[in-house]
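Chemist: after the sequence you'll find the predicted model.
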Amino acid sequence: MRSTITGTARLTKTHKLSAIGVTVAMSAAAVALAVTPGQADTPSIAAKPVAWTTTDLGAHDHIAQQGEQAAQQAKTAAAAKKKADAAAKAKADAAAAKKKADAAAKAKSDKARADQQAASRSQARTPVKPAAPAKPAPAAPAAPVKKAYADNLDGWIKESLDILKSKNIPATYDGIKRNVMRESTGNPRAINDWDINAVNGVPSKGLLQIIDPTFKAYHVEGTSWDPYDPVANITASCNYAADKYGSMDNVNSAY
């Protein structure tokens, strides 16, 4: 009978050697029967093909097992290499990311330090603004240039008219001169020591014969307080006449 073994059968080395011996012996016996002397007349017994033995099957399974082990080892090695490559790539990516982050942090730190240094230099080198020059004290208004007037009756009347005009006191050259000539004939030192005013102790004085109380009451600012001063005498007398008569032009006699 042909011996068979299952795919899970495993033979030891001793078993395999015993099986080989049995097979060889059986083969020799078959040959002997076929050619034994004296049996030439006897019909020969045909040798049957040798069937597969357990030895042959064990060798076949061993080869198959080795192939499976090699494939599994290759698969395991490939998986391990893939895992190692992935780990190496992850490590390289992490290192690159850290390097990039470190470079960005260093650049930011360098920029901050540079900005701080620039600010410090700028602050240190900021030129001090010169103090604004002190504004000069406002100059006193220049005294108006005094108009030159002749030191005579014409000049006195003209100067008085300019002062009267600045004070809005009405008078004319002719009105003033006419009354001056009647009262003092143009003498600024004239004095009346005989009329009622003289009797009362306040004589009339100057070009237009004005008494001291009236001169003081109608004195025009900017002129002398001396009733004998020709300009002061004329302006005070014209101020009084304007108040009492509307203008010196309206005076034609003692006033």
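Modeler: That came through fine.
Chemist: rest of the way, CA atoms for contacts and neighbours
Modeler: Fine.
Chemist: for the helix or strand that contains Q66, name the packing helices and strands.
Modeler: According to DSSP states H and E, Q66 maps onto helix 54-125. In terms of contacts (3 or more C-alpha pairs under 8 Å, 6 or more residues apart in numbering; DSSP states H and E), helix 54-125 is packed against helix 13-35.
Chemist: the helix it packs on - contacts with which helices or strands?
Modeler: By 3+ C-alpha pairs under 8 Å, 6+ apart, helix 13-35 packs against helix 54-125.
Chemist: the inter-axis angle of the helix it packs on versus helix 13-35?
Modeler: 140 degrees (axes from the mean of the first three to the mean of the last three C-alpha atoms, to 10 degrees).
Chemist: tell me how far I176 lies from V220.
Modeler: Note on I176: its distance to V220, by C-alpha to C-alpha, to the nearest Å, is 16 Å.
Chemist: chain center to the helix holding Q66, what's the gap?
Modeler: Distance of helix 54-125 from the chain centroid (C-alpha atoms, centre = their mean, to the nearest Å) equals 46 Å.
Chemist: next, count neighbours for L33.
Modeler: 14 (other C-alpha atoms under 10 Å).
Chemist: next up, a structure to set beside the first:
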Amino acid sequence: MPAFALPVRRRNDRSKATRVRRTLAVAATAAAVLALPVVGATSASAATPAAEAATATTYRGSLDGWIRQSLAVMAKHGIPGSYQGIYRNVMRESSGNPRAINLWDSNATKGIPSKGLLQVIDPTFRAYHVPGTAYDPYDPVANITAACNYAAHRYGSIDNVNSAY
């Protein structure tokens, strides 16, 4: 074997490693989502059962709440991603505006503009829509969750997306 040749990596090894990374990312996402309701509690007695139940299913109508609600849906469906990865991509794509629409790029010239927090085009939204979310690309939770589902299939996780996707 020549000194400059790199070892050949078998495709099967790569997909196995990808599955392991994705499984770990899903487990980390689920752990983070489970920890969210008790983050504000200062002691075990500070969070009442009623408050815990409300916090677990109710989120504020803000970017923070939309991301947290999306993470909860993603955990139920095994879609990896982190709060930081979603937030970073939302800020780059829409600056946090759920009604953002791109009317100038190549998708827009084809008649399918990118929409919402993570700038998803309609065909991608339809293909990667996650049950339990609204069927509306402008709905913040549906947009985030569909985009993260797409990113998981294409890049392993939204955390691996660092530019337009």
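Modeler: Cool, got the structure. Keep in mind the model is a prediction, meaning the values are calculated, not measured.
Chemist: could you quantify their similarity as a TM-score?
Modeler: For these two chains in superposition, a TM-score of 0.66 is obtained (TM-score structural alignment, normalised by the length of the second structure); 112 aligned residues with a C-alpha RMSD of 1.3 Å.
Chemist: which part of the second structure matches stretch 103-116 of the first structure?
Modeler: Per TM-score structural alignment, stretch 103-116 of the first structure has no counterpart in the second structure.
Chemist: only the buried residues of that stretch, if you could.
Modeler: Within stretch 103-116 of the first structure, no residue counts as buried by 16 or more other C-alpha atoms under 10 Å.
Chemist: element containing A51 of the second structure?
Modeler: Here A51 of the second structure is assigned to helix 49-57, by DSSP H and E.
Chemist: tell me which other helices or strands the next helix or strand along the chain from that helix touches.
Modeler: Downstream of helix 49-57 of the second structure, the next assigned helix or strand under DSSP H and E is helix 63-77. Packing contacts for helix 63-77 of the second structure, counted by 3+ C-alpha pairs under 8 Å, 6+ apart, involve helix 11-35, helix 83-94, helix 140-155.
Chemist: which residues are in contact with helix 63-77 of the second structure?
Modeler: For helix 63-77 of the second structure, the external contacting residues (C-alpha atoms under 8 Å, 6 or more residues apart in numbering) are 26, 29-30, 33, 57-60, 80-83, 86-87, 96, 132, 140-142, 144-145, 149.
Chemist: average offset of that helix relative to the first structure?
Modeler: Helix 63-77 of the second structure differs from its equivalent in the first structure by a mean of 0.2 Å after superposition (mean C-alpha distance after the TM-score superposition for the first structure).
Chemist: residue range for that helix in the first structure?
Modeler: By TM-score structural alignment, helix 63-77 of the second structure lines up with residues 153-167 in the first structure.
Chemist: tell me which residues in that stretch are buried?
Modeler: Of the residues in stretch 153-167 of the first structure, those buried (16+ other C-alpha under 10 Å) are 153, 156-161, 163-164.
Chemist: tell me the one among those nearest to A97 of the first structure.
Modeler: Nearest to A97 of the first structure among those: I163, at 98.8 Å, using C-alpha to C-alpha.
Chemist: rewinding a little: the helices and strands packed on helix 63-77 of the second structure into a markdown table, with extra columns for distance to V120 of the second structure?
Modeler: Listed next are those as a markdown table, based on distance: least, C-alpha to C-alpha, whole Å:
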| stretch | distance to V120 of the second structure |
| --- | --- |
| helix 11-35 | 22 |
| helix 83-94 | 10 |
| helix 140-155 | 6 |
